[in-house]
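Asks: got a structure for you, letters missing:
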């Protein structure tokens, strides 16, 4: 992963802008799921490393814009760029990351370039869908699935498919793997927002609901409750510890988190089924680690 960070820093130094380098230093690059996926499919070589760096730069750009939309103060336990440097600077830094990533992407040829570019368009659409759904409580699971596919899964899907093209493998099988991995990944994120704590998450627990996000566990809880107002009265509210415990008790009472995790696991199994003929242990381990993670 250090090699990928070095390539990203090289991309940014090419821009010859100290402001960009200074702001970039404050960003934690995270788990690099997409890079691990690419390297597990196409192997470790200079071309794969460069593709990883491009994808990570795109992902970082999307997070910068996401934090602006959510007015997030923290990202992975540290101050967000918009909190530390201001919204305008964070917005422009995201645009710079996107632009630089696309300028490097053209070297990979038309098919991969189009795949990644299309995924970024859908990613932005996913963000718009998320904003729209956040206006009111959303109890429609199909709308939630459409939104997380675009906002999260589509870039993971494109990463897997592009890596398969580099390795001359069946890219459609790996598209299915990436899509289902991405859906499962977001579902686990949504569960952890409820079940984990601020120290582990790097942000306040149950912050999704405060921001108006009706994620899968909340949709399932809404379906299970006779008195829907038990949940709706908390929507977009800054909950205190007593209110959070009350809500968590309802999740536990109705077995909602276990039900949600079971659904995430079903998507993980779909991902494994799509590429079972390759018997790739690294890709199997990615699914297992992603499902059983604590942050």
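Replies: It's in. The structure displayed is predicted, hence computed values, not measured ones. Numbers count the residues shown, from 1 in each chain.

Asks: use CA for all of it now, contacts and neighbours both
Replies: Fine.

Asks: Leaving aside the residues adjacent along the chain, what's closest to residue 129?
Replies: Take residue 129 and drop its neighbours on the chain: the residue closest to it by CA to CA, 6 or more residues apart in numbering is residue 147, 5.9 Å away.

Asks: Contact partners for that neighbour?
Replies: 126, 127, 129, 130 (CA atoms under 8 Å, 6 or more residues apart in numbering).

Asks: again, only this time at 7 Å
Replies: 126, 129, 130 (CA atoms under 7 Å, 6 or more residues apart in numbering).

Asks: That one and residue 127, how far apart?
Replies: 8 Å (CA to CA, to the nearest Å).

Asks: next up, a second structure to put side by side with the first:
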């Protein structure tokens, strides 16, 4: 993790160990697929949020925070398997998607396995923590269904898009922070504060992801630019271009977005239109606005190294690969 540990490198190592311990099984193929997915990388920002919120709110039983961070990361890994299947994505973080490497049925079962393992860890906690975790899983499913409903949809609104990414990305990050506050026996005001931080950080994170899909470098993304375009996911960049892209041929963009079987030339054309439209810059401003809201949410919490790291984490999310 190196420079990305933000002062919680030791705890993150414990999270990794807990995850690896949890996926041990007597079925070698199941273990191989689970390990393949877990080892696919990622910045582990979600467990960082949980661990930092726990510290910032005065938590002391680190092992419990580690367990919950591991549970949420297992849920996240399970959703990545299922999302790739649902979207038809070939690559994930520079490697073949699990279903492409191991087969559709094996990958589906492994996603279910990771969900079960997550609840095996998280289900030991108080009812309010279990309820938050269950609600997050429901929100993830709702977000995925809504995203597929609006695939190739040039009429999707900004509000509809924000609702989707709130369910798929922001609510899980917020939940990880809120359960940390509950574990730390923090005041409700402070639990709400880190929850709001997580929501806004998650929104910023996803919008930056959308921007990187248009202007990012394939070697850093771990997948070709234009993956969202190819899969029909209408992101905030596309919405801005469709609504405000006076400098481009909006009708051409609409026609290409609606096209279900896009060729490479179509994807390149869409990316060119998006880059020329000014939409990337507008989406970056949107991400920065959510980043400022995330920082502001922490105002009620006393200053500490952990709080400072949470603020720096916002800056990292906003600046990554941009």
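Replies: Yep, that arrived. These numbers come from a predicted model, not from an experiment.

Asks: And the TM-score between them?
Replies: The TM-score (TM-score structural alignment, normalised by the length of structure 1) is 0.93; 293 aligned residues with a CA RMSD of 1.8 Å.

Asks: before we move on, back to that, output the contacts of residue 147 of structure 1 as a markdown table; include the columns neighbour count, secondary structure and distance to residue 271 of structure 1.
Replies: Below are the contacts of residue 147 of structure 1 laid out as a markdown table (neighbours: other CA atoms under 10 Å; DSSP: H, G, I helix; E, B strand; the rest coil; distance: CA to CA, whole Å):
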| residue | neighbour count | secondary structure | distance to residue 271 of structure 1 |
| --- | --- | --- | --- |
| 126 | 21 | helix | 21 |
| 129 | 18 | helix | 25 |
| 130 | 22 | helix | 24 |
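
Asks: Still touching in structure 2? Go through the residues you listed.
Replies: For those, the aligned pairs still in contact in structure 2 (both residues aligned by TM-score structural alignment, their matches' CA atoms under 7 Å) are 126, 129, 130.

Asks: now those residues in CSV, with distance to residue 266 of structure 1?
Replies: Below are those laid out as CSV (distance: CA to CA, whole Å):
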residue, distance to residue 266 of structure 1
126, 22
129, 24
130, 23
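
Asks: Can you tell me what residue 115 of structure 2 aligns to in structure 1?
Replies: When structure 1 is aligned by TM-score structural alignment, residue 115 of structure 2 is paired with residue 98.

Asks: Tell me how far the residue lying closest to its match once chain neighbours are set aside lies from residue 247 of structure 1.
Replies: Nearest residue to residue 98 of structure 1 in three dimensions, chain neighbours excluded: residue 58, at 5.5 Å (CA to CA, 6+ apart). Using CA to CA, residue 58 of structure 1 is found at 35 Å from residue 247 of structure 1.

Asks: When these two are compared, which one has more neighbours?
Replies: With neighbours defined as other CA atoms under 10 Å, residue 58 of structure 1 and residue 247 compare such that residue 58 has more, 25 against 19.

Asks: What is the corresponding segment of structure 2 for stretch 183-198 of structure 1?
Replies: Aligning stretch 183-198 of structure 1 against structure 2 (TM-score structural alignment) gives residues 203-218.

Asks: gap between that stretch and the chain center?
Replies: 11 Å (CA atoms, centre = their mean, to the nearest Å).

Asks: buried residues in it?
Replies: 203-216 (16 or more other CA atoms under 10 Å).

Asks: I'd guessed residue 213 of structure 1 sits against residue 136; true?
Replies: No - with contact taken as CA atoms under 7 Å, residue 213 of structure 1 and residue 136 are classed as non-touching, separated by 8.9 Å.

Asks: Compare those two and say which is more crowded by neighbours.
Replies: The residue with more neighbours, out of residue 213 of structure 1 and residue 136, is residue 213; 23 against 14, by other CA under 10 Å.

Asks: what about that one, distance to residue 286 of structure 1?
Replies: Applying CA to CA, the value for residue 213 of structure 1 to residue 286 of structure 1 is 26 Å.

Asks: If you count neighbours, what's buried in the helix or strand containing the match of residue 115 of structure 2?
Replies: For residue 98 of structure 1, the host element (DSSP states H and E) is helix 87-105. Residues of helix 87-105 of structure 1 classed as buried by neighbour count (16+ other CA under 10 Å): 87, 89-91, 93-98, 100-102, 105.
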